[in-house]
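> any chance you could fold what I've pasted below:
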Amino acid sequence: MSRLVQGGRRLLDLGVRNRDFAQDRRLRILNAVAVLAALISLLYCSFYAVYDWRHFWREIAFLPLMALLYTSVLYFTRLGRATFAMWYLVSVALFHLGVISWMLGPESGSLSYLLIVPFVLALLMGENDRFSVWPIAVAVGVLFVLVSLSVQSGSITSLPQRVQIWIFLVNSFGAIFLSCVVAVFFRWLIQVTESELDAERRRSDRLLHAILPGSVVPQLKADRRKVIAQDIPGATAVFADIVGFTGWALRTPPDEVVAELNRIFSRIDKLCGNRKLEKIKTIGDAYFAVCGAPDEMPEHAERVADFALDLMAEAENWDSATLPKLRFRIAIASGPMVAGVIGRTKFAYDVWGNTINLASRIEEHCNPGEILISAATDAALPVRFVREAKGPFDIRDQGPTELFRLISRTEKKGRALEARPASP
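Predicted structure coming up:
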């Protein structure tokens, strides 16, 4: 049974590329209707053959040919030619139903199947199709009238009255049943499509939340053309650069380099999440994050200082056969900055301003295993952080700048610790 279901599913999916939901739905409907029409044609052919093959010899010769033509629709859907297959199926159906109704006579009720043609075509038509369903509906009406008014006697007129009634009822209710089957199948396809679209939407949301701050995503989804920019009066930026990584990477196979860097940055991502920092990007082997943007965070300097000390502790306890020793240079600066989303197809949340430039320049003066902070960050830190003054540095594009080294944290409370001068 499972093999039969799998085979039926493969038959319905002929030509489906999983690229365009509307196109895939059209192909599945075409495949289903073509198979149903072929099976019904063979079923009627079998009935006529069993009942009286001499009386219905024309129908018995005609119906297998129609079943073959319906089956040939699958060849075109397999090639992905949905539009051609649609009009080919409509043409075959009109020819089939017109001829068979003329053979059997209007009393047979086979004309009822004609009404399904515009109904199925309406389900198949897309918004961008240049043709309308109304010409086909008119053609069906004309064909219906012509066959109904035909004076020629059909095959069933010479049959007993009871048999004529049964054939009329079978054709009439068969047309209703087939319409219901197609409608239910179409509704099932819509539900499947909606489920796939919902899954795709959730996946897109996850991707957006992975690359953009949570508070920015709703703004971007509401209007992708909107310029998302923010003036941040106070936030803290941090750069963490891996010491000696470039030289190590030159001596190491690429797959090991990428795997190790991914492992390191994954750990940093977790530390960022724990301290509620916003990762901005990675630049080579450097990690750039901020706190206080886009969402205001009063204790932004404190959270970044905790993050930096957590990262140093992580480096001390690093265990890896590939990169046995892990050390960082960490630079921190606090102050105003501008934040926003750039890009139209590839979105990126970024921050700019002198505070970012200062943090980047401070990193150039860091020693391996050292955390340097700006004077603004030092002033914003509470008493539990131990710092020492490093003296003024001639920072590129900044001039003489007072920097401090973040040493550790304590649980002491009271007045702020005075900055101690650097040891000679």
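> contacts and neighbour counts: CA atoms only from here.
Noted.
> residue closest to the middle of the chain?
For the chain, the residue nearest the mean C-alpha position is Glu200 (3.4 Å; C-alpha atoms, centre = their mean).
> which SSE is that residue in?
According to DSSP states H and E, Glu200 maps onto helix 161-211.
> hmm, who's touching the next helix or strand after that helix?
Once the chain leaves helix 161-211, the next helix or strand it forms, by DSSP H and E, is helix 217-222. Applying C-alpha atoms under 8 Å, 6 or more residues apart in numbering, the contact partners of helix 217-222 are Leu208, His209, Lys226, Ile228.
> from those residues, pick the one nearest Ser179.
Proximity of those to Ser179 (C-alpha to C-alpha) peaks at Leu208, which lies at 42.6 Å.
> gap between the closest residue in space to that closest one that isn't next to it in sequence and His365?
Among residues not flanking Leu208 along the chain, Val217 sits closest, at 6.6 Å (C-alpha to C-alpha, 6 or more residues apart in numbering). Per C-alpha to C-alpha, to the nearest Å, Val217 is found 36 Å from His365.
> to compare against the first, here's the next sequence to fold:
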Amino acid sequence: MSKRKQSYQDYFTERPMRASEMDSIAPTVGLAKCLPIGHSETDTPFSKRIKSLFAFVLIAFCIPATIFYFDPNRTPYVHAVDLFIIGISVVTLAVLHFTQKAWLAFDVLGTAVALVMVFSFSVVGNRGADLLVPVFFPLLAITVRGPHKSWIWLVVIVGVEALVYGIAPYLPEFNHPWMVTALNPTGSLFHSPQKLPITQGAISVAIVLTVFIYFLVHYAYVEALKAQVIAKEQAEQLAVAYSQSDRLLQNILPRSVVERLKENPEQLIADDLPDVVVLFADLVDFTPNASRMPAAKLVALLNQVFSKFDDLVDAAGLEKIKTSGDAYMVAGGLNNGGDENLAKIAELALDMRRITQELSYNGQGAMNLRIGIHVGPVTAGVVGRLKFYYDMWGDTVNLAARLQTSAEIGEIQTSKETRARLENVYEFSPAKTKRLKGLGDQQVSALIGRKAG
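The predicted model follows:
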């Protein structure tokens, strides 16, 4: 059985649907919400609607039968038929409610309908509409039992029609007081003068009509289900594609920028941010070591290092801005400033240094970093159309970059502004003055670690 065929057949099973199907087809609204008979927690919205529709049909059977039962002009036999319709409808509703199985309730109803058809046609014969009523029962079976099992009830109904036609002439003479009327003074049950014969033409038309309408509706119903399954598959594929594109965007741009671009893809993203922490990290002696490594090992090593960095950045809720060769840039405070971002960057720098020192260049010498950290105002935005990227500019970025390039091997070099906001919690080396290219003399310190206690 194909996956798609199994999928539309699953709409009619009593088991919970797979996770990918749980949100299928339609919300629980309308009749299903107003008439929740037989609903269970594992039902899909579709199966709830089917159960409510079935319950509605049963109630619709009960109402006219109840009204007719109190008509004094009807014979005791007809009153008995009315009572039977009321009784079997109530029993079927009870089965549906207590078992929560629509298929079982329908089979109870179907068995009763087949029996009453045999008896009713045998007693009253062809009343025109009586031969058309069986047309609708297989149609209800398509909805409640499902198109793949409804054919059983088509066979049953057609078989009942053929059986009644075949046995009608051979029914015994039988009289009953319930059947006594002015036109039937002897109370004949099966051969009453009021009984209209079921002719070969009438039964043939009834059977052909029943079969034709059944297969027409069955085909239309199955095609509708297939269309729903295809639409659902396409929606799932679109959702996956959207998720993948969204994930790719978030790998390139900060989350807040992605959301803004979703709202207006054409807008210019350019922000002046007052309090951003910028970290630059660079692998020491990467270029000479890289020249001695095969390309595959080089890329694998760089991927290993930067993937570990990415995990740390993501866990801290910071933003990776870019990588360039063996350099790595991170920022905190794009959405809101504060010392919390400084602390996150400080912990990130310590973890990055520790992770790097545990690795080596192809087993020949430990890896190490130079790191620079500064905090202050930046200008940030998205530039380009082909392979666009998010970047930052300003003195804060320049100073963080110069702190990184002038740091000693394994050193996390910070500006005086960074130290001033972290020194209550973190330990620093004594401050010293350094001349940084393009920035002049700057007071710098090395971040050592978190203070004990």
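> ok, and the most crowded of the contacts of helix 217-222 of the first structure?
Leu208 (19 neighbours; other C-alpha atoms under 10 Å).
> distance check, that one against Leu146 of the first structure.
60 Å.
> doesn't Arg405 of the first structure lie inside a strand?
Yes. Counting by DSSP: H, G, I helix; E, B strand; the rest coil, Arg405 of the first structure falls inside a strand.
> what is the equivalent residue in the second structure for it?
In the second structure, Arg405 of the first structure lines up with Ala446, judged by TM-score structural alignment.
> that match: neighbour count?
Residues lying near Ala446 of the second structure (other C-alpha under 10 Å) number 22.
> let me see the contact set for it.
Contacts for Ala446 of the second structure were tallied using C-alpha under 8 Å, 6+ apart; they are Glu411, Ile412, Gln413, Thr414, Phe428, Ser429, Pro430, Ala431.
> how about Lys434 of the second structure?
Lys434 of the second structure sits next to Gly440, Asp441, Gln442, Gln443, Val444 when contact means C-alpha under 8 Å, 6+ apart.
> next one: Arg58 of the first structure
Met103.
> how far away is it from Pro64 of the first structure?
11 Å.
> swap in Ala240 of the first structure?
75 Å.
> of these two, which one has the most company?
The neighbour comparison of Ala240 of the first structure against Pro64 (other C-alpha under 10 Å) goes to Ala240, with 25 against 19.
> quick one: what's aligned to Asp255 of the first structure in the second structure?
Alignment note (TM-score structural alignment): Asp255 of the first structure maps to Ala296 of the second structure.
> let me know the helix or strand that its match is in.
helix 295-316.
> what is that helix packed up against?
Packing partners of helix 295-316 of the second structure (3 or more C-alpha pairs under 8 Å, 6 or more residues apart in numbering; DSSP states H and E): strand 319-324, helix 339-357.
> can you rerun that using 10 Å?
Applying 3 or more C-alpha pairs under 10 Å, 6 or more residues apart in numbering; DSSP states H and E, one finds that helix 295-316 of the second structure contacts helix 286-290, strand 319-324, strand 327-332, helix 339-357.
> nearest to Phe106 of the second structure, out of these?
strand 319-324 (59.5 Å).
> stretch 282-300 of the first structure corresponds to what range in the second structure?
Going by TM-score structural alignment: stretch 282-300 of the first structure matches residues 323-341.
> and what of stretch 177-185 of the first structure?
Using TM-score structural alignment, stretch 177-185 of the first structure pairs with 218-226 in the second structure.
> one more: stretch 229-245 of the first structure?
By TM-score structural alignment, stretch 229-245 of the first structure lines up with residues 270-286 in the second structure.
> equivalent analysis for stretch 195-202 of the first structure, please.
Going by TM-score structural alignment: stretch 195-202 of the first structure matches residues 236-243.
> quick check, distance from that stretch to the centre of its chain.
11 Å (C-alpha atoms, centre = their mean, to the nearest Å).
> and that stretch against the first structure, how far off on average?
In the superposition with the first structure, the average deviation recorded for stretch 236-243 of the second structure is 2.2 Å (mean C-alpha distance after the TM-score superposition for the first structure).
> which strand or helix spans the closest residue to the match of Arg405 of the first structure other than its chain neighbours?
Of all residues not flanking Ala446 of the second structure in the chain, Gln413 sits nearest, at 4.5 Å (C-alpha to C-alpha, 6+ apart). Element membership of Gln413 of the second structure, judged by DSSP H and E, is strand 412-415.
> next helix or strand past that strand?
Next along from strand 412-415 of the second structure, by DSSP H and E: helix 416-422.
> mean deviation, that next one versus the first structure?
Counting by mean C-alpha distance after the TM-score superposition for the first structure, helix 416-422 of the second structure comes out at 2.1 Å.
> which part of the first structure matches that helix?
Against the first structure, helix 416-422 of the second structure falls on residues 375-381 (TM-score structural alignment).
> likewise stretch 394-407 of the second structure?
Residue span in the first structure matched to stretch 394-407 of the second structure, by TM-score structural alignment: 353-366.
> which parts of the matching stretch are buried?
Neighbour counts using 16 or more other C-alpha atoms under 10 Å place Asn354, Thr355, Ile356, Leu358, Ala359, Ser360, Arg361, Ile362, Glu363, His365, Cys366 of stretch 353-366 of the first structure among the buried residues.
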